[in-house]
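Engineer: Output the structure for:
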Amino acid sequence: MLDATSTPKQPERNPVPAQIDALVIGAGVAGLYQLHQLRGMGLKVHGVDTATDVGGTWYWNRYPGAKFDSEAYIYQYLFDEDLYKDWTWSERFPGQREIERWMHYVADRLDLRRDISFSTTITRATYDEDIGRWTVETDKGETIDARYLIGCTGMLSAPLEDRFPGQASFKGKIVHTARYPKEGLELEGKRVAVIGTGATGIQVIQTIAPEVEKLTVFVRTPQYVLPMKNPKYGPAEAAWYKDRFQELKSNIPRTFTGFEYDFKNKWADLSPEQRRAVLEDIHADGSLKLWLASFAEIFFDETVSEEVSEFVREKMRARLKDERLIDVLVPKPGDYGFGTHRVPLETQYLETYLRDNVEAVSVRDNPIAEIVPEGVKLQDGTVHEVDTIIMAVGFDAGSGALARIDIAGRDGVKLAEEWGKDIRTTLGLMKHGFPNLFMTGAPLAPSAALCNMTTCLQQQTEWITNCIRDLHQSGSDVIEPTQEGEDAWVRHHDETADATLIAKTNSWYTGSNVPGKPRRVLSYTGGVGTYRQKCDEMAASGYPAFAMSNASAQQQA
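Structural biologist: Okay, the predicted model is just below:
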């Protein structure tokens, strides 16, 4: 049995085979499982990753305080009971190092590294319509001929690094949280700036405040936050969740958000006193339950949204007490509703601002103008002098990672150009005009934002695997969404999303954090269980939204 203290093996770089059945881009949660499944089908499959080892998100995001905010025992693979039970977590919400060790455990247990090329970046992929195959190029000068190209590149893996003018002029160290150095940064006794107060920024801020000389936090959009309760796990707790494997495997994939809990209360059925009791009870759980399992009406009904939002604001104000801090750090009525942005869990985050060495600087009405050699300059000319800048400024979510690869489909159509005009997919799994290109964590599926990631990534990779198997059994080797099929999914997605308050909010959920990005709710909002059902129905009915053909037979003819 392995646990959080196990030491991982060190990988070696394997060359990419010149001709394969399937190339998997990414060695995170989705990529590892996808590789395992396709290899089990007997396909010649290979994985590549820019990183030096497995982990995906949990390789790159090694900033101070990085940790789960999904309970560890549900953020796991559920396809193998022994794989699940032979790993033991140390606490409810473990940190990055422990999570990375878990992913090493998975890679070693399934013997995946022998079919992965690390330190390898895909630079270009071109579809050849005559033979129905992809020609893929790497930064190592390799060329791969693959029947299927599968992007397991992550939904938050394209960091917005070049965010402000003048960054190159800064005399100190400047890093994005998603590219935090393995060796860490020496912060003790330093003047440190953190730009951004989303989930990542919050974890950094609450962690580094005690060690730095001065911490200056630049706050643009105040966040609703929930306190985390993170008990340690001993043998009794481990036995408790491991004994629930079959229950979790059955229930988690069918809930609204892919967590173990779900919405059970209806606002209209309860009195004001009963609603308050529900909110208090769930708030005390110390998890994301208030967001994901209190009242579903918070996503649709502005009155309910405001009442629950005020409940959370009240809790935050009570902890801060200071009126100036409340003004800077607590969302105001009319800003946006609780749950329409990503909700962070935190540990004494608000109390961090009560420290003498921490300053919150509002840049809502006085934005950052540029980075200067001495530090951060605001629009009014004020310069905050610092030694280190930590950028927690987010990502080009959903579409960003694949769009940064030069991918050309039929007739040379570029994926980046297509998504630059309109963010469209079919089921968040494929894109019209790009045959045999599958994707996970992409736009218009729950995995783009509104799902416990392992839940949805397992479902998507399993669908892809079954689709390829069905394709072969039908005598075909090429599959592509039809224009009509894609139009139908986009219409359904938009009708579902536009009924929510998420669609009315500016955030990375709608792509509004990236200048020029077409606006669309990136994540399917109809629920994880519903999405799974629709994907299953698509397969069971013979893939009516897709066209299948046999390029090999046509070539021989």
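
Engineer: CA atoms for contacts and neighbours, from now on please.
Structural biologist: Noted.

Engineer: ok now the longest helix along the chain, how far from the chain's centre?
Structural biologist: For the chain, the longest helix by residue count, based on DSSP state H, is helix 453-473. Distance of helix 453-473 from its chain centroid, counting by CA atoms, centre = their mean, to the nearest Å, is 19 Å.

Engineer: Equivalent analysis for stretch 520-534, please.
Structural biologist: Put simply, stretch 520-534 sits 15 Å off its chain's centre (CA atoms, centre = their mean).

Engineer: Show which residues not belonging to that stretch make contact with it.
Structural biologist: By CA atoms under 8 Å, 6 or more residues apart in numbering, the surrounding residues in contact with stretch 520-534 are 253-258, 398, 423, 443-451, 456, 459, 493-494, 496-497, 502-503, 509-511.

Engineer: Which of the residues in it are classified as buried?
Structural biologist: By neighbour count, with 16 or more other CA atoms under 10 Å as the criterion, the buried positions of stretch 520-534 are 520-532.

Engineer: this one as well, want them side by side:
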Amino acid sequence: MLDYNPSLDVLIVGSGFAGIYQLYQLRKLGYSVHIFDSAGDTGGTWYWNCYPGARTDSAVPIYGFSIPEIWEDWTWTERFPGWKELRRYFDHVDKKLDVKKDISFDTRVVSAHWDSNSDRWIVTAENGRVARPRFLVICTGFASIPYVPNLKGLDSFEGICHHTARWPQEDVDMKDKRVGVIGTGATGVQVIQEIGKDVKHLAVFQRTPNLAIAMEQRKLSAEKHDKMKKDGLYSAIFQRRLQTATGHDRELYPKSFLDTTPEERRLHWEEAWAQGGVAFLITNYLDAGTKDEAIAEVYDFWRQKVHARVTDPVKAELLAPKIAPHPLAAKRASLEQTYYEVFNQPNVTLTDVSKYPIEEINPKGVRTADGVFHELDILVLATGFDITAGVTQMDIRGVDGTSVKEKWAEGVYSNLGMTIANFPNLFYAYGPQAPTAFSNGPTCIEIQCDWITKCIKYMMDNNLARIEPEIEAEKYWHQQIWETSKYGPWMKARGWYNNSNIPGKPFEPLNYAGGVATYAAYIEEKARKGYEGFIFSTRSATGQINRMDRKVEIEQKRH
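Structural biologist: A predicted model of the protein is given here:
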């Protein structure tokens, strides 16, 4: 085994937005910090997600670091950049911040065990490297572990088969090939609209219609954005995104659906729809996702938009049925450009696998319950992610030897969506029980990583050995996750918002739904109160661990 810096202060797992931002903030304070990453380069999800059509669903510059030295001389070319541009962005980040010097690539963490004798984590990677940091910060995100359903005969398929989240870096040539796509979530939508024009035949296997929204993609003017920077608008945008519920620069329309006329609603929706992106969702009426009447009318508006674009009435009804499969926003919004037009092509078939399930996959293709055999050269699995596995994929064991996976087997328990009781000096960012999937990613990440940075500094400054949340604080936060979600539309659909996409997982909301601004204020208040809800420990000269009453005892020591 090869030890890495036995006196390391902080080890970070993952070098996407969260890992790099966390490294940047902690390194500024003079701490020794390093990153282990299983990938071959920086970018996190933008290293792994290189499938055809992969791009962000948050507009820039909102989707990016707020660090001025990064954005001051960077120019985006598209409103919603694709994976290639995002990779160039991360190369730019490295040039500005010199992050790669502190990253070990191709180093997959397989275990992290807490050592109570040294108050350090023993972190072991698949390649044999071992680190012993005081603090461990998991920055693997919520969509890092692909989920592949149990499809009979999948292993027998003789063609090319890949999950989108593990797409080959060298790409796959699909031109004039017979391609099947299983899954029509956000990823499926992106793949289908990208490859539809090039393949010989495209077979789409849809379980649930995607209530996709028009992206309204466009090229960006460098001159316009340079002026925005000079005029202070970039700074205003980054500050504004901290003040909204979703971490974007827009807020819900401050009016109830019930207080409007049909004409007023129609005009407001048309305006929001024309803006593209998530505007139709996040600038909707306050109760558009909770009142049955509002849910029905919003869906009908959306359905009309789809039917106007799909020429085959049978396909149109499959894509946008008369009876809504679930409320809009019950699943993560998918943004599309030409998705619905693809189904007007004669080389594209659409199978409703909720009615005609996939019976088997054999060496040559897919057979569905309607008796149709789809002969394929390539099979694309756009089947989603195991959201909690971003943390539980590693064998992380706390004070009593219990793993996080074992602890979360019957439900996720954390404090503030960043810490876990029985796991001292462990933090995670952009994972379960934070605003995560209900927010613009970089916004949530920077809020959490700033808090983690301040917490570590607080401990370093006060010679504290350990921090972990109180059990009661975890129970309270678990209750808050349910309380803020109980009326949400995502509780009326099966999917990864509520952990129901994985067989055997408990049904539970996985995101804090109180809003980014409320979350930021709440966690900051806990810090101001001496990290209320947490237990600190010191170690005496004889090696004995002593628990403290947070700030009170620290102040007494100072005086």
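
Engineer: rewinding a little: if you count contacts, what does the longest helix of the first structure end up packed against?
Structural biologist: Helices and strands touching helix 453-473 of the first structure, by 3 or more CA pairs under 8 Å, 6 or more residues apart in numbering; DSSP states H and E, are helix 29-40, helix 528-540.

Engineer: Please list the outside residues in contact with it.
Structural biologist: With CA under 8 Å, 6+ apart, helix 453-473 of the first structure has contacts from 29-30, 33-34, 37-38, 41, 75-77, 252-253, 258-259, 429, 438, 440-441, 446-447, 477-479, 528, 532, 535-536, 539, 548.

Engineer: From the contacts of stretch 520-534 of the first structure, list just the buried residues.
Structural biologist: 253-258, 398, 423, 443-451, 456, 459, 493-494, 496-497, 502-503, 509-511.

Engineer: Give me the subset of these lying in strands.
Structural biologist: With DSSP state E as the criterion, strands contain none of these.

Engineer: So which of these sit within helices?
Structural biologist: Among these, the members falling in helices are C456, Q459, H493, D494, T496, A497 (criterion: DSSP H).

Engineer: show me the contacts for the counterpart of the third one in the second structure.
Structural biologist: So that's H493 of the first structure. When the second structure is aligned by TM-score structural alignment, the residue opposite H493 of the first structure is I481. Taking CA under 8 Å, 6+ apart, we find I481 of the second structure in contact with Q433, P509, L510, N511, Y512, A513.

Engineer: can you check M228 of the second structure too?
Structural biologist: So M228 of the second structure contacts Y234 (CA under 8 Å, 6+ apart).

Engineer: Kindly provide the distance from it to G64 of the second structure.
Structural biologist: 15 Å (CA to CA, to the nearest Å).

Engineer: from memory W48 of the second structure sits against D171, does it?
Structural biologist: No - at 11.6 Å, W48 of the second structure does not count as touching D171 under the criterion of CA atoms under 8 Å.

Engineer: so what corresponds to L35 of the first structure in the second structure?
Structural biologist: Using TM-score structural alignment, L35 of the first structure pairs with L23 in the second structure.

Engineer: so what's the nearest residue to its match once chain neighbours are set aside up against?
Structural biologist: Nearest residue to L23 of the second structure in three dimensions, chain neighbours excluded: V33, at 6.5 Å (CA to CA, 6 or more residues apart in numbering). Residues in contact with V33 of the second structure (CA under 8 Å, 6+ apart) are L8, D9, V10, L11, I12, L23, L26, R27, D102.

Engineer: Can you classify the fifth one by secondary structure?
Structural biologist: For I12 of the second structure, the reduced secondary structure class is strand; criterion used: DSSP: H, G, I helix; E, B strand; the rest coil.

Engineer: tell me the contacts of the aligned residue in the first structure for it?
Structural biologist: Aligned counterpart of I12 of the second structure in the first structure: V24 (TM-score structural alignment). Counting by CA under 8 Å, 6+ apart, V24 of the first structure touches G31, Q34, L35, V45, H46, G47, V48, L149, I150, G151, C152.

Engineer: What subset of those residues is buried?
Structural biologist: G31, Q34, L35, V45, H46, G47, V48, L149, I150, G151, C152.

Engineer: Which of these sits closest to W102 of the first structure?
Structural biologist: Nearest to W102 of the first structure out of those is G31 (CA to CA; 14.9 Å).

Engineer: Could you list which residues are in contact with the spatially most central residue of the second structure?
Structural biologist: Residue closest to the average C-alpha location in the second structure (CA atoms, centre = their mean): F142, at 4.5 Å. Neighbour list for F142 of the second structure: D386, I387, T388, A389, G390, Y430, G431, P432, T436 [criterion: CA under 8 Å, 6+ apart].

Engineer: how near is it to A212 of the second structure?
Structural biologist: 21 Å.
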